[in-house]
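>>> sequence and computational prediction follow.
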Amino acid sequence: MQHVSKFEMAIGRIDAENAEDPNVETVNGVTFPKELLYARRMTEKLLDFYPEASGELQIAARAQHICRWKIDRKQYPMDRVGYLKWREALKKFHAEKTSEILKDLGFEDTFAERVSFLIRKKQLKKDEETQILEDVVCLVFLQYYFDDFAAKHPEEKIIDIVQKTWAKMSESGQQAALELKLSPEASGLVKKALQT
């Protein structure tokens, strides 16, 4: 029988949780649970952007949105303060959920704590792995979700969001973003945002 490592078991457990997502996304005629697809895109982008990623960073990337649908945006006021509270609640929830899985599988506390630290984006711009994770989040957003998002909002809001996203990224993250094959519309918006 093939030996399955604890790391592979953790990835499997995270994927099993995300496979429960009632929201779906269809790619090339194949339908996926939305957060399972997001998690796989995060792993793929992380290993492309930073192939030497530690186990902790890989698990944090995979679990970035674990069971995200369980905390609805509508549970918080539909303003900037409500949005920020929702984001904080999500980070805490994702970190705790992942930590439970890791402890259940017998990972050391220090490993689980590091994964939680990364998921909660602690010390952005100061901690190298937190920064790499943020870069990957931004790259996945730009590559896979930006077009749909941009279609639903006024241009000035999109430009503001691109500028804020850009400010969170490292130089190497920004460089990787400029190399993405974006749609002409998305490329145009990014160019406008960076020129403004």
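Everything's here; your move.

>>> C-alpha from now on. contacts and neighbour counts both.
Fine.

>>> show the contacting residues for Glu155.
Residues in contact with Glu155 (C-alpha atoms under 8 Å, 6 or more residues apart in numbering) are Leu189.

>>> oops, could you answer that again for Arg114 instead?
Taking C-alpha under 8 Å, 6+ apart as the test, what Arg114 contacts is Glu56.

>>> residue closest to the middle of this protein?
Val137 (4.1 Å; C-alpha atoms, centre = their mean).

>>> this is the other structure I want to compare:
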Amino acid sequence: MADRLSRALALIDAANVADPKGEALVYGQRMSEELARLVPAASEVLQVAARGQHVERWLLPRSDYPEGKVGYLDWRREQGRRHGLRVAAIMAEAGFPDSDCERVGILLRKEGIKRDPEVQALEDVICFVFLKWYFSPFAAERDAEQTLDIVRKTARKMSAEGRARVLKEFDLPEPLAGAFRGE
């Protein structure tokens, strides 16, 4: 069992080493670290989904899609579809059964967010990784209103437990903290 998990994670890392910006490997490792911390009893499929959440993301640049919300959402949907297929192929190569390969696609496409506990756990981990490592530089490039809008969107995607944990673990200024309280 553990051998197939280790193999799948190593194959994802090997794919992400090719990232020209060198970000994908670190991102995947951060996802795995946060998952282990937040969801210590995560299934193997969830562990693989977390590590592969942005596998080879650079192969489909955001610039290939139109500016604006519609273009962004189309790009994100296509990324989720591609990640699901790529990680499923990696899992098959590592020896996972077809049912697990199908399941990872559901997680990576975020089908059933707010209804499927594993999809929601993955989304919470994604949000924690964003807040912990990427939020500050992201916010530095935006005005206060844009930043607050993104924080509200992030909070809405999270579970109640995830939002409560954010409030305990991060020292957020008002009104950003209010977004996690539902204000």
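In hand now; what should we look at? Since this is a predicted model, take the numbers as computed values, not measurements.

>>> after superposition, what is the TM-score?
Aligned and superposed, the two chains score 0.93 in TM-score terms (TM-score structural alignment, normalised by the length of the second structure); 182 aligned residues with a C-alpha RMSD of 1.8 Å.

>>> just to revisit the earlier point, for the residue nearest to the centre of the first structure, which non-adjacent residue is spatially closest?
Met42 (7.1 Å; C-alpha to C-alpha, 6 or more residues apart in numbering).

>>> so that neighbour makes contact with Ile59?
No: taking contacts as C-alpha atoms under 8 Å, Met42 of the first structure lies outside contact range of Ile59: 10.0 Å.

>>> list residues touching both of those two?
With contacts defined as C-alpha under 8 Å, 6+ apart, no residue is shared by Met42 of the first structure and Ile59.

>>> okay, now stretch 50-63 of the first structure: how far is its last residue from its first?
17 Å (C-alpha to C-alpha, to the nearest Å).

>>> contacting residues around that stretch?
7, 10-11, 14, 39-40, 42-43, 46-47, 94, 98, 111-112, 114-116, 118-119, 129, 132-133.

>>> select only the buried ones of those in ChimeraX?
Buried members of those, defined by 16 or more other C-alpha atoms under 10 Å, are picked up in ChimeraX with:
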select :7,10,11,14,39,42,43,46,94,98,112,114,115,116,118,119,129,132,133
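
>>> all the strands of the first structure, residue numbers only.
Ranges of strands within the first structure are 24-27, 30-33, based on DSSP state E.

>>> tell me the helices and strands packed up against the last one.
Contact partners of strand 30-33 of the first structure among helices and strands, from 3 or more C-alpha pairs under 8 Å, 6 or more residues apart in numbering; DSSP states H and E: strand 24-27.

>>> helices of the second structure, start to end?
2-16, 24-38, 44-51, 69-94, 98-108, 117-129, 135-140, 144-157, 160-169, 176-180 (DSSP state H).

>>> could you dump those helices to CSV with distance to Ser63 of the second structure?
What follows is these, written out as CSV (distance: least, C-alpha to C-alpha, whole Å):
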stretch, distance to Ser63 of the second structure
helix 2-16, 20
helix 24-38, 18
helix 44-51, 24
helix 69-94, 9
helix 98-108, 21
helix 117-129, 22
helix 135-140, 18
helix 144-157, 20
helix 160-169, 32
helix 176-180, 29
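
>>> ranking those by burial, who's on top?
Ranked by mean neighbour count, these are led by helix 44-51 with a mean of 25 (mean count of other C-alpha atoms under 10 Å).

>>> report the distance from it to the chain centre.
Remark: helix 44-51 of the second structure is offset 10 Å from the chain centroid, using C-alpha atoms, centre = their mean, to the nearest Å.

>>> equivalent analysis for stretch 13-29 of the second structure, please.
Centroid separation for stretch 13-29 of the second structure versus its chain: 14 Å, with C-alpha atoms, centre = their mean.
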